[in-house]
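J.: Please find the sequence and the predicted model below.
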Amino acid sequence: MKSKEKRSGTFKKLFLLSIQQPWFITVFIIIIFLQVFLTVYLPILIGRAVDFGLEGGRTSNLLLILLQMAIIVFANTLLQWLSPILANRMVYKMVSELRQGIFEKIHHLPLGYLDRQSLGDLVARISSDSEQLINGLLMVFNQFFLGVLTIFFMMFTMANLDMIMMLLVVSLTPLSLFLARFIAKKSYHYYREQTQARGEQVSLLEESISQLGLVQAFNAQDQFANHFKTVNGDYARYSQAAIFASSTVNPTTRFINALIYALLAGLGALRIMQGTFTVGSLTTFLNYASQYSKPFNDISSVMSELQSAIACADRLFAISDQDSIYEESLEAFRAEEVLGKIDFKNVSFSYQADKPLIQDLNLSVPAGSKVAIVGPTGAGKSTLINLIMRFYPVNKGEILLDDQPITAYSRDSLRKLIGMVLQETWLKSATIHDNIAYGYPNATRELVIEAAKAANADFFIRQLPHGYDTYLADAGDSLSQGQRQLLAIARIFVKIPSILILDEATSSIDTRTELLIQEAFEKLMRGRTSFVIAHRLSTIQSADIILVMVDGKIVEQGNHAQLMQAKGFYYQMQQSQFAS
């Protein structure tokens, strides 16, 4: 029942998307109606022509019928050329807007949701699944609508010509549709499994190729190959099952339609012998029988293909149905008025409900303080920063900036106050200038150069083929990790933030360059609230406040001298690091 409701909901969403193009839909429906009318009317003219020939009627009447047939064939050909063009434009525009909406949606989803998703699977949904949806929708517009209208028009026309023959055709032909529907229900399950397996396959490919150096360094090629063999086998098995199920539709329905055609021809011949039917009428009905069965075959094929499209649409709508990070009429922080005092009041947070991390945290950071956060891996250091940035909502308590809850202000204005450099650097496929000015696209070349000089990146940038106009087609993979990090640091100097966050910002830089950058950071942090996460304790001894975190709790707090005198956890970390 849930699966049926889900499919129904997916159909409704696709319908709402399609009617957003009313002009295209209206013209398309008019063309389809005209096309069906001409298709249905042509066999009537063929029957009349046959009867005129057998009865020896006037040649002028026969020529008039042939002329009408020629006009209908030409007009129908023109409409058959136009309708797919309109359908293609509608479908590609519809799916393009859906894909664009989902891409934008991803950038407004909570990080907690994205953390649970595979990168490769998300890419597969936007690329492969949307392409499969296009194929299914094209079949719906090009074959399904035309087929359904053809069936109803032919039923009406056949009823006007002969009720007995019409009942024979109408009563037997739907057998193929019922059979197709039965097969389609089976194939939907396989197509859904196929799309999920494809997403897992793409995810594994992305993971293994992006980390190829690491895979080779640990001789894990066979491990990945075996894993891919399993995933690839699952994908092949589900694909084969889905294709086999869908491929049985056409042969089965064609066999049923051939039997119907033979029964119709036999009954028509008997009635002609009895004098209750004409050869022209039988010719018309045999044409109808052939054409009446074709829409059922088309609908059968569409229903099979549609199952794959619906399964893909389910996965796309699963993203678009997620709740976005939405803020309504929140105030904005004014950078010139922000002092930088930050308070944590009874803050509790966990990534998973059954695994508590930070509990009842109370902390007060005076404005302009340099705060260092140290502790073992997994202690919650980066989590503390994520909460300040509002990447995740706190489970309990509140965080205040200048005695105001940060939730009372927009995320956008909060993040504009904060400059952040992470240990893992990210560059985009663009010029050096654009990467440094990322987030500030209107930054002048002079400002970008000054920022690069402050980050000690100007020297190596000028050695590149085109300097600041060098295009990083590989998103910076051709640069060393240290150079990438210098560019990320330079971003901070483009627009000086009110609050500074450094998460192992100099971990990939040589010692000499690190000392120069530390000097630049010291100047930058002077008078500004700053948070520094560091594993090298020698770099944070000048901090005003050092927070020692263990298992999500601040176990020690003070400056370097106070903590060393206390001879607690911080003292032990210092001793072990300098001893090593």
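T.: Cool, the structure landed.
J.: C-alpha only now, for contacts and for neighbours.
T.: Will do.
J.: how close does Phe333 sit to Tyr438?
T.: With distances taken as CA to CA, to the nearest Å, Phe333 is found 21 Å from Tyr438.
J.: Helices along the stretch 401-550 of the chain, start to end?
T.: Using DSSP state H, counting those that start in this stretch, the helices found in the stretch 401-550 of the chain span residues 411-417, 432-436, 445-454, 458-462, 481-494, 511-525.
J.: Name the stretch from these that approaches Ala367 most closely.
T.: helix 511-525 (11.4 Å; CA to CA).
J.: Work out the gap between that closest one and the centre of the chain.
T.: Remark: helix 511-525 is offset 41 Å from the chain centroid, using CA atoms, centre = their mean, to the nearest Å.
J.: Grab the nearest non-local neighbour of Gln322.
T.: Setting aside the residues directly before and after it, Gln322 is nearest to Leu109 in space (CA to CA, 6 or more residues apart in numbering), at 7.4 Å.
J.: Tell me the secondary structure at the one you found.
T.: coil (DSSP: H, G, I helix; E, B strand; the rest coil).
J.: TSV for the helices of the stretch 401-550 of the chain, including mean neighbour count and distance to Glu207?
T.: Putting the helices of the stretch 401-550 of the chain into TSV (neighbours: other CA atoms under 10 Å; distance: least, CA to CA, whole Å) gives the following:
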stretch	mean neighbour count	distance to Glu207
helix 411-417	18	30
helix 432-436	24	25
helix 445-454	19	32
helix 458-462	15	30
helix 481-494	24	19
helix 511-525	15	31
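J.: can you redo the ones you listed as JSON lines with distance to Asp474?
T.: Below are those laid out as JSON lines (distance: least, CA to CA, whole Å):
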{"stretch": "helix 411-417", "distance to Asp474": "28"}
{"stretch": "helix 432-436", "distance to Asp474": "12"}
{"stretch": "helix 445-454", "distance to Asp474": "21"}
{"stretch": "helix 458-462", "distance to Asp474": "16"}
{"stretch": "helix 481-494", "distance to Asp474": "12"}
{"stretch": "helix 511-525", "distance to Asp474": "25"}
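J.: The structure to be compared is supplied as follows:
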Amino acid sequence: MEQTQSNKTGKAFDSDVLKRLFVFVRPYSKIFYFLIILTFGSAVLGTIRPFLIQYTVDEYILPGNMVGLNQMFIWLGVLLVAHTLVSYLHTYYAGWLGQNVVRDIRVKLYRHILKLRLKFYDRTPIGTLVTRNVSDVETLSDVFSEGLAAMIGDVLQLVFILGYMLYLDWKLTLVSLCTFPLLFVSTYVFKEKVKKSFQEVRTAVASLNSFVQEHITGMSIVQIFNNEEREYKKFTEINKTHTEANIRSVLYYSIYFPVAEVIGAAGTGLLVWYGAKGVIDHEVTLGTLIAFIMYIAMFFRPIRQIADRFNTLQLGVVSTERILKLLDSNELISDSGTFKPETIKGDVKFDNVWFAYNDEEYVLKGISFKVKSGQTVALVGATGAGKTSIINLLSRFYEINKGTISIDGHDLKEYDLDELRRHIGLVLQDVFLFSGTIADNISLGNKAITEAQMWEAADLVGARKFIERLPGGLHYNVMERGATLSVGQRQLISFVRAMVYDPKIIILDEATSSVDSETEELIRFAIEKLMQGRTSIVIAHRLSTIQRADKIIVMERGEIKETGTHDELLKLNGYYAQLHQMQYKNVLDV
């Protein structure tokens, strides 16, 4: 998917894309219109100077009129200061507008990303989203500072230059521009070549982002399987593609600009030859020839720049199309519910629920069960049985295909999404901690949660001692993904986090298999505290930890095979009894 998008070149003046892009400019419309005025003013002031010099030479220098000459020098000085001031304002406000638009787009894009379903992330590389939110958005600032505004200024400058030249002498104008077709052709070829190489660069950048992010995240797997050399070779190949694309663009620049200089010099040479002949024959004034030499230099410069700016604009349009495609994604979590209860009891009901991640293969088939307020239900089954899918659906990370899920008799879709999740606590086996302090990871930026509440929650789940032993306590920096903490410590922090938010329904991916016995006891204690007085749904990995559950649901291949208490299921002598016997046998063998 990324490759297809990256190779798309787009149209520099795609009206639909530009129209939608300028929606983000609307809040800054006054600055935008002021920028247009500055663009027009810069074009006028930048091109009138040779005209005034022509007038000065012919009317004051050649006749020897020093008074008039002094006056013209004053006017030329005023013109130069005015042009400098206008150029400064134009450059500043073009950059200011670009950065503010980029900020707004990035904020809107990130807010949109936050609301996308997890299904979207299942099939979209993280590096691609990083590219969209960073590189593609940053490209848009160039559209305003170096692309559109500057390109309009260049075109206006060309129009004024051509107008002045035709006004002064149409014959000299034709001679001056006789090499223009060669420049136009070379510019077009250059534009097309560079456009293609820039697209290749952006494709390689997206690939680099995805590869680096993915492999740094999974570095432990790379190292444990001694895969460093193979991954290094893969990275080298991607980086080589990136380098080659950049070198190709450098090659095109290194060819085009000398060629453009030669063409411009040839045009200037023809102008001087023909103009000098005209001066000698008294058909052309010296001032006119000087003005034309200045104009021809000014004329060829924006022609060369327009090719570059055109590519900048095209890349901006491509980036805009990618960003708009992401913003137009309809894979948002439906949040049309309006029910906002102050509190809930915690009665949970699944009624004939069917669910598939890819809309083809159902991973849950006709799931029905009830959990009364305050009860504990354990989900048991082999990997892939559908246990995690059940907790994902209860939290509305995914939408069900058929059936209903309700809390306290209200369909999940009736609830305001924020309110629904406020009453559900989720503690996963693989605890994710953000870079920052322990306090940051417990409160998740919620200013209403005080440190006193954090310590109280830590006391309740037995995590205070280990937090106090850390340098800084709650202000200890856990680094990215909690790399400086053990598995058990990260798990305890997640319990504290769940406790301070005080949910009425707690979902636990019960995991104690990868911790030492002392930490395991702490986690068991934390789990018991967390479940007290709450509706609890537990994914059970060790059957010994769920024997006191009010209900045990045994799952296999997305279906419920058995339901009952621990003793009831043992008496059935079915799947649960076999599983229990296998785990008990393993314990005895140890």
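T.: All right, it came through fine. Bear in mind that the values here come from a model prediction, so they are computed numbers and not experimental data.
J.: how about Thr338 of the second structure, what's its partner in the first structure?
T.: The equivalent of Thr338 of the second structure in the first structure is Glu331 (alignment by TM-score structural alignment).
J.: actually Val134 of the second structure, not the one I typed
T.: Matched by TM-score structural alignment, Val134 of the second structure corresponds to Ser127 in the first structure.
J.: For its match, give its distance to Ser96 of the first structure.
T.: From Ser127 of the first structure across to Ser96 of the first structure, the span is 11 Å (CA to CA).
J.: Pull up the overlap in contacts between these two.
T.: Both Ser127 of the first structure and Ser96 lack any common contact, where contact means CA atoms under 8 Å, 6 or more residues apart in numbering.
J.: Of the two, which one has the most company?
T.: Shown here are Ser127 of the first structure and Ser96; by other CA atoms under 10 Å, Ser96 has more neighbours (15 against 12).
J.: in the second structure, what residues pair with the host helix or strand of the more buried one?
T.: Per DSSP states H and E, Ser96 of the first structure falls inside helix 59-106. Mapping helix 59-106 of the first structure onto the second structure (TM-score structural alignment) gives residues 66-113.
J.: can you give me the offset of that stretch from its chain's centre?
T.: Put simply, stretch 66-113 of the second structure sits 29 Å off its chain's centre (CA atoms, centre = their mean).
J.: what separates the counterpart of Asp550 of the second structure in the first structure from Pro366 of the first structure, distance-wise?
T.: Using TM-score structural alignment, the equivalent of Asp550 of the second structure in the first structure is Asp544. Distance, Asp544 of the first structure to Pro366 of the first structure, by CA to CA: 10 Å.
J.: Tell me which other helices or strands the helix holding Ser96 of the first structure touches.
T.: If you count contacts as 3 or more CA pairs under 8 Å, 6 or more residues apart in numbering; DSSP states H and E, helix 59-106 of the first structure packs onto helix 2-18, helix 22-55, helix 130-139, helix 279-320.
J.: Distance to Leu167 of the first structure for these - can I get that in CSV?
T.: Output for those, formatted as CSV (distance: least, CA to CA, whole Å):
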stretch, distance to Leu167 of the first structure
helix 2-18, 32
helix 22-55, 17
helix 130-139, 29
helix 279-320, 12
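J.: Out of these, flag the one nearest Gly397 of the first structure.
T.: It is, among those and with distance given as CA to CA, helix 279-320, at 29.8 Å.
J.: After superposing, tell me the mean distance of the closest one to the second structure.
T.: Once fitted to the second structure, helix 279-320 of the first structure is off its aligned match by 2.2 Å on average (mean CA distance after the TM-score superposition for the first structure).
J.: how about the helix or strand that comes right after that helix: buried residues?
T.: Next in sequence after helix 279-320 of the first structure, counting helices and strands by DSSP H and E, comes strand 342-349. Neighbour counts over strand 342-349 of the first structure (16 or more other CA atoms under 10 Å) mark 342-345, 347-349 as buried.
J.: Output the contacting helices and strands for the helix or strand just after strand 342-349 of the first structure.
T.: Sequence-wise, the next helix or strand downstream of strand 342-349 of the first structure (DSSP H and E) is strand 358-365. Packed against strand 358-365 of the first structure by the contact rule (3+ CA pairs under 8 Å, 6+ apart) you find strand 342-349, strand 553-558.
J.: If we use 7 Å, what do you get?
T.: strand 342-349 (3 or more CA pairs under 7 Å, 6 or more residues apart in numbering; DSSP states H and E).
J.: okay, the strand it packs on sits on what stretch of the second structure?
T.: Aligned by TM-score structural alignment, strand 342-349 of the first structure corresponds to residues 348-355 of the second structure.
J.: end to end, how far does stretch 136-152 of the first structure reach?
T.: End-to-end distance (CA to CA), stretch 136-152 of the first structure: 23 Å.
J.: For that stretch, which outside residues touch it?
T.: 32, 36, 84, 87-88, 91, 292, 295-296, 298-299, 302, 305-306, 309 (CA atoms under 7 Å, 6 or more residues apart in numbering).
J.: give me every residue that touches the counterpart of Ala307 of the second structure in the first structure.
T.: Using TM-score structural alignment, the equivalent of Ala307 of the second structure in the first structure is Ser300. By CA under 7 Å, 6+ apart, the contact list for Ser300 of the first structure reads 177, 180, 249.
J.: Which of these remain contacts when I look at the second structure?
T.: Retained in the second structure by both residues aligned by TM-score structural alignment, their matches' CA atoms under 7 Å are the following of the contacts of Ser300 of the first structure: Ala180.
J.: Nearest to Val338 of the first structure, out of the contacts of Ser300 of the first structure: which one, please.
T.: Nearest to Val338 of the first structure among those: Ala180, at 67.0 Å, using CA to CA.
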